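>>> Coordinates only, no sequence provided:
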């Protein structure tokens, strides 16, 4: 198929980016009786903490008065199990449910999940302070009929998104109650990273989180503390991580702490993490290790360095960069912003101008192309074949592990912190031997290397980095100072 598309100069974007209107077909083909049965079985398996939350949520649903709930719990506490239990019970009652998450990775783990931005049409160029969904549109009518909203990874969402969606549902339902009187279930872990901000310090980050929204005091919070997945040494490590996440480890204010000898790198972090996996051809093992960095610049450098260790010659793909108007038309301003200047830019979330690839390299998708089919921002692949206009990649994890997919070049726009819009025609991927800590949230590895050439600088980064593996033995840390910072904003956890 790839060869045929290349020969025909085909463009896959018309299919990959097509709007499939999945919301209005949410329960097409769903066996309601089966959902009812599975929901009843899952309900019996809930632990006391989970059961208390589920019963309160279902009571609110039965009352018809709506209700706002937050499920607070670290990884392994069973939040996803609760979501799936609720989904089965609600669908089994013949009602509709809207499962969504802030990130594409988290959305892909929910039944028919979608991202918050896509389903509610949030205007990210306006910092999610408005929605582009028209109140009289078909989608608005569908959303107005939703019975319950599930929203995972909520702590990563800016408070503006919460408030915009509250107003959106008030508008489309014509009910002046929080979220139009819907039952809303948020979930997440405030120990993890907060919403990404382009500018501002700790105070601005805290002010931007959902706990600072006027809506927060109306949420009933349930704490899921029991770890449902781990025992023995792994459970002990998880408890140590919670101490780090709660800010109980590290010096006051700075959070500075020494690196345990058992976790220290011996000088060649890439060798310790990857070993002979780069030449062994064992893709599955290669995909289960990674190097994490606090910042984008270091991740790019590590990726290219690791690629050079792989056998074979790299294929180089150069992007086509232009300065554009907001509507996408090319701006004739080449004197002020030269092509060479644009080529040197590699903002966060954008592929590089010079994309170097090899067969067998691990890459990460940078855009939500089709969340339902696991083509979401953060999905990792291995390169199988490389054409001039199309890449054939294989999923290395998730529900589609082992499946192949074709990725075309597409236009990607960037306009944050620059006085123009840059349009880059390139494959929407990056090498993913290394990634930023923020980007790793939601991923799980057998071994990670934490490179701290630049120190950790934001809330939750150390907690997120160290919790990417289930065992302490799977971690190596390289830091020139021999120390690391555990940055925790205590006011977010209160």
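Cool, got the structure. Bear in mind the structure is a predicted one, so any value in this text is a computation, not a measurement.

>>> From now on I want contacts and neighbour counts done on CA atoms only, so please keep to that.
OK.

>>> how near is the spatially most central residue of the chain to residue 203?
The centroid of the chain falls nearest to residue 103 when counting by CA atoms, centre = their mean (3.5 Å). Separation of residue 103 from residue 203 (CA to CA, to the nearest Å): 24 Å.

>>> this is the other structure I want to compare:
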């Protein structure tokens, strides 16, 4: 992707807050300031384990994430934070008990949520306060951090509250209003515990006219003057009929009006009408298609791009208008299809190329310690739509050079600002209806929330302090043994319900591990108290002493981790020779992973303390965090030793290994759930190779007796030898001596 504007200090300041602090951030900005660019930048450049969610299907697809309801398994309806109401039947209400009781996360989703570090919510202006509280409840519950907002996950809110407000039905607001001051996300209860840093991007890339920018700012901030309205009304011209070559687009308040204008203008064009069908592959919600599945075009049609050009030439952007100049339909083989378009005031035509949108789901990658995006399905279509008209609602985020605003008397809250701010300048504006002073009233609660914005100077000072705090909190987290302890306790709980051989030995192992981890947890808790005292005991922490203590503690716990890792591997070696232990071995690998991860955290803690001692700066943070992002956690996959039927000879070797560990034939048979005669047969094979001496299995007298019987029945076979010896001698005994005799003859 393109590098962000190096001169946009607020952009980089916001990135610093996201990447180098644990603070929640509300990233906003007027239309055209680069909020979408910021989202993409964070997705590609943050070391934190993050997911992107949005309130609607289309918003989620455009942001490259999931819907809030899908990710959190939220029911459709309203969330009441205290108790369930007996509604009138028209309001669908859910309380905390019902919400958490109906969640059915699988193990993978639970692990992902527990590992999550950064939650990005796009188009937050459409998010209702009650849904944000529901998300908070789910995160606290799954992460088992009930007293921490969002369960300790950092939240990045992105959106412009001065655009269209969240939608809530009147019958549901009747109940929600008892808990919430407004439907806006910033009145969620959780934000009383965790107010985000308000950070507004200032540099406007869409408008360049100072006077027009000033009018938009005044409308946005509820301080529009009569002079502002008079200036806008100079563009009032209800009889204006643009020529096709002028490339005007009409912004209306209703879908039906926009559809009527587009269909009429298309029908009035001469020539052949072509339909280009979009292609859905695998899972993709048809209600969340970013462009029509059946795109109908003619030569001369006015179209609009609905996403930015990702190629090197960057010839179009989201909202740029063009005219279809030539259409070549596909041949009988479905090949040769071509659409050429031209842009206003540009000489060269552009051949349209189909684009692809992805429906993603997230999963946690243990080896890379990162969140992976898994593509469930795709939608392929030309990234354009007919554009003689579009609704004001759908125009959010788009940019036009020329637009007719046809809203009549039905301007809803926020629509005046949204409609006007689509334009690059006032010269391209035409009003079909006048704007009354009442129509430009911005919600006072939005204006009040915007008042929490700090100056750029204070934001920079706060960032430096938050960076140090983040480093200290990270170190405290690295010495938190709670998650490791939970992993071993979960392992023990699962063992109670497992049916595995030698379960008693597994239970003893599990208890021993828990005792060791619990002892470490106590020591780690005491060290955390010391660390907290060093960091918060006075206004000037002794970072040199902190580094000394951290390095010593890390070394101590590293040795403790190595002991546990060694115990896990030894136990796995004993268990993997048994049957029906595949799932159990996978659980042992999970324990190993948890320990290796803790070792990495201990190493990171020492690096953080050293950076604090030397005087931490943003570059130090960047390097440290990039190191953390690129660490691979590789553990032995115990499951692989039993993933398939043992190869010929492997089973014999397993018996030999146990024999070398001092196990008797009967003990080996019990461990491996085999007949004793089978184990004896395994061991007899190694007498021929010289890996076992026959006298390790049989007494010298038995060997002499069997040798004599073999010689007396030369060539008669094992049955004749056994008949000569009697029932006190087994076929395995005879086979062992036969192999001994063959080996002696070879030598």
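Yep, that arrived. Quick caveat: nothing in here was measured; it's all calculated off a predicted structure.

>>> Now compute the TM-score of the two chains, please.
Taking TM-score structural alignment, normalised by the length of structure 1 as the basis, the two superposed chains have a TM-score of 0.58; 365 aligned residues with a CA RMSD of 5.1 Å.

>>> quick one: contacts for the corresponding residue of structure 1 for residue 221 of structure 2?
With the correspondence set by TM-score structural alignment, residue 221 of structure 2 lines up against residue 246 in structure 1. Residue 246 of structure 1 is in contact with 191, 488, 490, 493, counting by CA atoms under 8 Å, 6 or more residues apart in numbering.

>>> Please point out which of those structure 2 shares.
Counting by both residues aligned by TM-score structural alignment, their matches' CA atoms under 8 Å, the members of the contacts of residue 246 of structure 1 that carry over to structure 2 are 488, 493.

>>> so which of the contacts of residue 246 of structure 1 is the most crowded?
Neighbour tally across the contacts of residue 246 of structure 1 (other CA atoms under 10 Å): the maximum, 30 neighbours, falls on residue 488.

>>> Verify the stated contact: that one with residue 245.
Yes. Counting by CA atoms under 8 Å, residue 245 is a contact partner of residue 488 of structure 1 at 7.2 Å.

>>> Now for these two: what residues contact both?
191, 460.

>>> From residue 53 of structure 2, how far off is residue 200 of structure 2?
According to CA to CA, residue 200 of structure 2 stands 21 Å off from residue 53 of structure 2.

>>> Can you tell me which of the contacts of residue 246 of structure 1 is nearest residue 265 of structure 1?
Proximity of the contacts of residue 246 of structure 1 to residue 265 of structure 1, judged by CA to CA, is greatest for residue 488, which lies at 24.3 Å.

>>> Quick one: map that closest one onto structure 2.
Aligned partner of residue 488 of structure 1 by TM-score structural alignment: residue 442.

>>> Tell me how far the helix or strand hosting residue 520 of structure 2 lies from the chain's centre.
Element membership for residue 520 of structure 2, per DSSP states H and E: helix 503-536. The chain centroid and the centroid of helix 503-536 of structure 2 are separated by 30 Å under CA atoms, centre = their mean, to the nearest Å.

>>> can you check stretch 601-621 of structure 2 too?
Counting by CA atoms, centre = their mean, stretch 601-621 of structure 2 is centred 26 Å from the centre of its parent chain.

>>> how far does stretch 218-231 of structure 2 stretch from start to finish?
With CA to CA applied, stretch 218-231 of structure 2 spans 13 Å between its terminal residues.

>>> Actually, stretch 144-156 of structure 1.
25 Å.

>>> quick one, which of residue 200 and residue 53 of structure 2 is more surrounded?
The residue with more neighbours, out of residue 200 of structure 2 and residue 53, is residue 53; 25 against 22, by other CA under 10 Å.

>>> hang on, the more buried one is in a strand, isn't it?
Yes. Counting by DSSP: H, G, I helix; E, B strand; the rest coil, residue 53 of structure 2 is found in a strand.
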